[in-house]
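Peer 1: next come a sequence and a model predicted from it.
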Amino acid sequence: MNYDASSLDSLYRGRLVELRELAESRGISKGGSVEVLRARLIQNLVLPDLDLSWDGIQAMSHNELGETLKIFGIKSSGSQRERRQRLWLHLNFDSRRMTIERLAEMDRDDLHELCVRLEAPLTGNRTVLMGRVAGVLTNQLNGWGRIKKSLKRNGINFSLGTTGSEVLTNTEEVFEPLDVDFHSDSPIAVIEDAHDSLVLGLDTLDLAVQEDLRVVSTFVEDLDRIIGTILRGSGGVWGESQKELLLRLSKRRGWPVNEEVVKSRVTRVATDIAEIKGAKIGEFGKVNGNAFLRDQVTSESSKNRIGHKLAAVDSILRDSKG
C-alpha cells in the first residue's frame, strides 16, 4: 500500500493546535479530540483514495486490514473480523466516550445498529445486545482510539531504501480466537454445581447475604447465558473486565449483587463456568482459573445429589413395573 510517509510522520507527531490548523487549511472538519482529528486527517490526506466506509472495510482482505491499521498507528494483529471491528471503531468513535457506561444510555435500536456494524449477533433484548457490544469493546480495549506512544514520540523510523509500505513494522503477536460455541448452555451438572456453590455454607453468613445469595442462585441458568454472551464478544477471554461487565449486567437485571461477599462468590462461580465453557482465563488468557466449582462443592454434596436422582429413577422404575 503506497502513501506519503513524510506526511504521515508529521500527523503522528502533530499537536492538537497544529492538526486543527492543517484541517482548516484543507477544508476538513477540525472538531473532536486530538486522536479523532488525527484519524480524520490520515483518512483524508494520507489515504484519500481508500474506501473506508463500512462496506469498504468489509471488502478488505486480511493483509489490507493489517496494513491500514498500521498506517493509522493502532494495533494491527488479530483475526480478520477483529481487524474490521477495530478499524471501524477507530474511524467512527472517540474511544474516551465510547464506553460501557455510554452503552447503558442507548436504546435497543442504537445497540442493534452497533451490533450490525460490529458483526455481532442481532437477536435478543436490549440487555443482551448491550452485552454483545460491551464484549467487543472489552476485547478491543486499548487497541484503537489513539496511536501508539512510540509513533507519537518518535514518528516513523525511516531508513534508506524503504518505501511507504515498509516503514511501519509490526511486532505484535497474532491472536487466534477460540473456535468454541460459547452460546451453548452448560450441562445440567455444571448448573447444579454452580447453584450449590452459590449457597454453600449459608449458615455462616449474615442473614442479608444469605437472602441475596438465595435470590441469585435462582438465576443460575440466566447467569450461564450471560457468561456465554460476554465470552462470545470478548473472543473467549475471561478476565477482570468481563467480571465487571457481568456484575453491571446483573445489577441492571435487578439481582442483589451489591455485597462484597455476593459479588466475590458470583464472579468466582462465573469464572469457573467460563473455564468449563472453554474460555482463556485472565485478561490475556494466561492466568489459570481457581476451579471454584470443583473445589467448593464438596464430594459429599455431589454424592447426595446423585443419590437422590438415582433414588427417584428407581422409584419410577418400580412404579412402572407395578
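Peer 2: Yep, it's here.
Peer 1: please make it C-alpha for all contacts and neighbour counts, starting now.
Peer 2: Noted.
Peer 1: just confirm Thr127 contacts Leu249, I think it does.
Peer 2: Yes: with contacts defined as Cα atoms under 8 Å, Thr127 counts as touching Leu249 at a distance of 7.3 Å.
Peer 1: I'd like to know which elements the helix or strand containing Ala23 is packed against.
Peer 2: Here Ala23 sits within helix 16-25, counting by DSSP states H and E. Packing partners of helix 16-25 (3 or more Cα pairs under 8 Å, 6 or more residues apart in numbering; DSSP states H and E): helix 34-41.
Peer 1: only the buried residues of stretch 85-93, if you could.
Peer 2: Of the residues in stretch 85-93, 85-91 count as buried by neighbour count, 16 or more other Cα atoms under 10 Å.
Peer 1: and the two most separated of the residues you listed?
Peer 2: Gln85 and Leu91 (10.1 Å; Cα to Cα).
Peer 1: so which residues of the stretch 101-250 of the chain form strands?
Peer 2: For the stretch 101-250 of the chain, the strands defined by DSSP state E, counting those that start in this stretch cover 237-238.
Peer 1: can you give me the helices for the stretch 201-322 of the chain?
Peer 2: For the stretch 201-322 of the chain, the helices defined by DSSP state H, counting those that start in this stretch cover 207-217, 220-233, 240-252, 260-277, 292-296, 299-321.
Peer 1: against that first model, consider the following:
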Amino acid sequence: MEPENSATKPYGFVFAPAPLLTVTLEKAPDGSTELHVHPGGQGFWIGRMASILGMDVHLCGPFGGESGSILVDIIEREGLTVHPVKTASANGSYIHDRREGERKEIADISPPALTRHEIDDLFSASLASAMCAKVAMLGGPHHDAAVPAEMYTRLCADLGALGIPVVADLSGPTLRAALEGGVNVLKVSHEDLIEDGLAESDSLDDLLEAMQRLQDDGAESVVISRAGDPAIAFDNGNFWEVEAPSVQTVDHHGAGDSMTAGIAAAYAAGEKFEDALRLGAAAGAVNVTRRGLATGNSAAVEKMSEKIEVRKLKGKRS
C-alpha cells in the first residue's frame, strides 16, 4: 500500500455528479437508536474506497444549500479533497432505517437538475481537477435527470484525449453516453445490463456476448459483477473469471463501488489487468463484511487480494 505522505500518493480524480447527504438509523448494542450522518452517492463511495487504498482522491461535484455545506465538510473529513461547484439548489439526501438489519427507506429526496450555467461550471471544474490524475473514476448520478447524459460523452472523450485512463461504473443512459466518448474500464452489474437491455439473460454465454458488444461500443475492458457469483471480465481478447472467498455478508451495499475503486487504484499504480481484478474483488469482499458503503481496511484488502482467484475463461468472438 502507498505511504501516508499525500505527496507520494497517486492522484485520483472522481466525478460525482450528485453527492448525497445520508441519514441512517442504527440499533446500538444496548438496544437504543443511533443516528449516523454521512456523505453518499456513487462518486463519493468509489472515492472513499480509493482513498482507503492509498490514493490522493480529488472529488468534483455540485454542492448547494444546507446539505451541500455539510457535505463538503464531512467528505473532506473522510480524507478526500473536494472541488465544489456551487449550485442554487440543495443536494439530494435520503433517510434509511437499519435497526432491524435490512435497510428500509424512510425518505428519498432526489437532487434537482442543474442549470445550464451550473453544468458548464461542473464540466470545466471536472476537467481542471482531472488533468493531473493518474486515473479518473466516474460514478453515476442518483437520478438520471441530475445531469445530461451527454456530459459523460464529452468528459470521457476529453479525458481520453488528455491521456487520462477512465474507469467508469455506470448504467442506463450514462453508460451509453460514456461509451460514445470511450472508457478504459467499464464496470457494470449483470442486473443493470439486463435491465438496460444490453444482455438477454444472466447466463454466462449471454454475458460474455454482452461484454464483446460493450467493447465494440467503446469500452477497452469490461468487468461485470454478478452478486454472489464470480465476477467476469473481458480484456485484450481474453475472458476472465474472478472468484473471492465466500465470506459472511453483513451488508452487500457498496461492494460494486469498492470493486471499481480497487480496479482504479491498481490502474493508477500501473498494475496488470489481472492484478486490478484481484484488488477490485478484494475490496468488494472486505466491504461486505462491514456496515457502511465502500468502507474497509487497506491491510485487510491487501491480505484478501492474496485469496482472490483470477482465471481465464474460454470464449470466442461471434
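Peer 2: Happy to help now that I have it. Quantities reported herein were computed from a predicted structural model and do not represent experimental measurements.
Peer 1: what TM-score do we get after superposing?
Peer 2: Scored against TM-score structural alignment, normalised by the length of the second structure, the superposed chains reach a TM-score of 0.27; 134 aligned residues with a Cα RMSD of 5.9 Å.
Peer 1: contacting residues for Arg226 of the second structure?
Peer 2: 189-191, 232 (Cα atoms under 8 Å, 6 or more residues apart in numbering).
Peer 1: actually, Ser129 of the second structure.
Peer 2: 13, 58, 60, 83.
Peer 1: just to revisit the earlier point, for the helix holding Ala23 of the first structure, buried residues please.
Peer 2: 16, 19-20, 22-23.
Peer 1: Ala261 of the second structure belongs to a helix?
Peer 2: Yes: counting by DSSP: H, G, I helix; E, B strand; the rest coil, Ala261 of the second structure falls inside a helix.
Peer 1: neighbours of Glu66 of the second structure, how many?
Peer 2: 11 (other Cα atoms under 10 Å).
Peer 1: circling back to that earlier point, quick one: which of the contacts of Arg226 of the second structure is nearest Arg176 of the second structure?
Peer 2: Using Cα to Cα, the contacts of Arg226 of the second structure come closest to Arg176 of the second structure at Ser189, 14.4 Å.
Peer 1: please tell me I have it right and the closest one contacts Ile224.
Peer 2: Yes: using Cα under 8 Å, Ser189 of the second structure is in contact with Ile224, at 5.3 Å.
Peer 1: and these two? Which one has more around it.
Peer 2: For Ser189 of the second structure versus Ile224, neighbours defined as other Cα under 10 Å are more numerous around Ile224 (25 against 17).
Peer 1: if I look at that one, how far off is Asp192 of the second structure?
Peer 2: Per Cα to Cα, to the nearest Å, Ile224 of the second structure is found 10 Å from Asp192 of the second structure.
Peer 1: how about Phe44 of the second structure?
Peer 2: In terms of Cα to Cα, Phe44 of the second structure sits 20 Å off from Asp192 of the second structure.
Peer 1: quick one, which of the two is more surrounded?
Peer 2: Between Phe44 of the second structure and Asp192, counted using other Cα under 10 Å, the more crowded position is Phe44 (29 against 16).
Peer 1: quick check: that one touching Leu59?
Peer 2: Yes: contact criterion Cα under 8 Å: Phe44 of the second structure and Leu59 qualify, at 7.5 Å.
Peer 1: what about His217 of the second structure, how many residues nearby?
Peer 2: For residue 217 of the second structure the amino acid is Asp, not His. Counted with other Cα under 10 Å, the neighbours of Asp217 of the second structure add up to 16.
Peer 1: element containing the residue nearest to it when sequence neighbours are not counted?
Peer 2: Leaving out its chain neighbours, the residue that sits closest to Asp217 of the second structure by Cα to Cα, 6 or more residues apart in numbering is Leu179, at 6.0 Å. Secondary structure assigned from DSSP H and E places Leu179 of the second structure in helix 172-181.
Peer 1: how far off helix 172-181 does the next helix or strand after that helix point, in degrees?
Peer 2: Next along the chain after helix 172-181 of the second structure, taking DSSP H and E as the criterion, comes strand 183-189. Interaxial angle, strand 183-189 of the second structure versus helix 172-181 (axes from the mean of the first three to the mean of the last three Cα atoms, to 10 degrees): 160 degrees.
Peer 1: show me what the helix or strand just after strand 183-189 of the second structure is packed up against.
Peer 2: Per DSSP H and E, the first helix or strand lying C-terminal to strand 183-189 of the second structure is helix 190-195. Using 3+ Cα pairs under 8 Å, 6+ apart, the elements in contact with helix 190-195 of the second structure are strand 219-226.
Peer 1: what angle separates the strand it packs on from strand 183-189?
Peer 2: Interaxial angle, strand 219-226 of the second structure versus strand 183-189 (the same axes, to 10 degrees): 20 degrees.
Peer 1: for the residue lying closest to Ala270 of the first structure once chain neighbours are set aside, grab the count of nearby residues.
Peer 2: In this structure, Ala270 of the first structure finds its nearest non-sequential neighbour in Ile227, 7.0 Å apart by Cα to Cα, 6+ apart. Here the number of neighbours of Ile227 of the first structure (other Cα under 10 Å) works out to 25.
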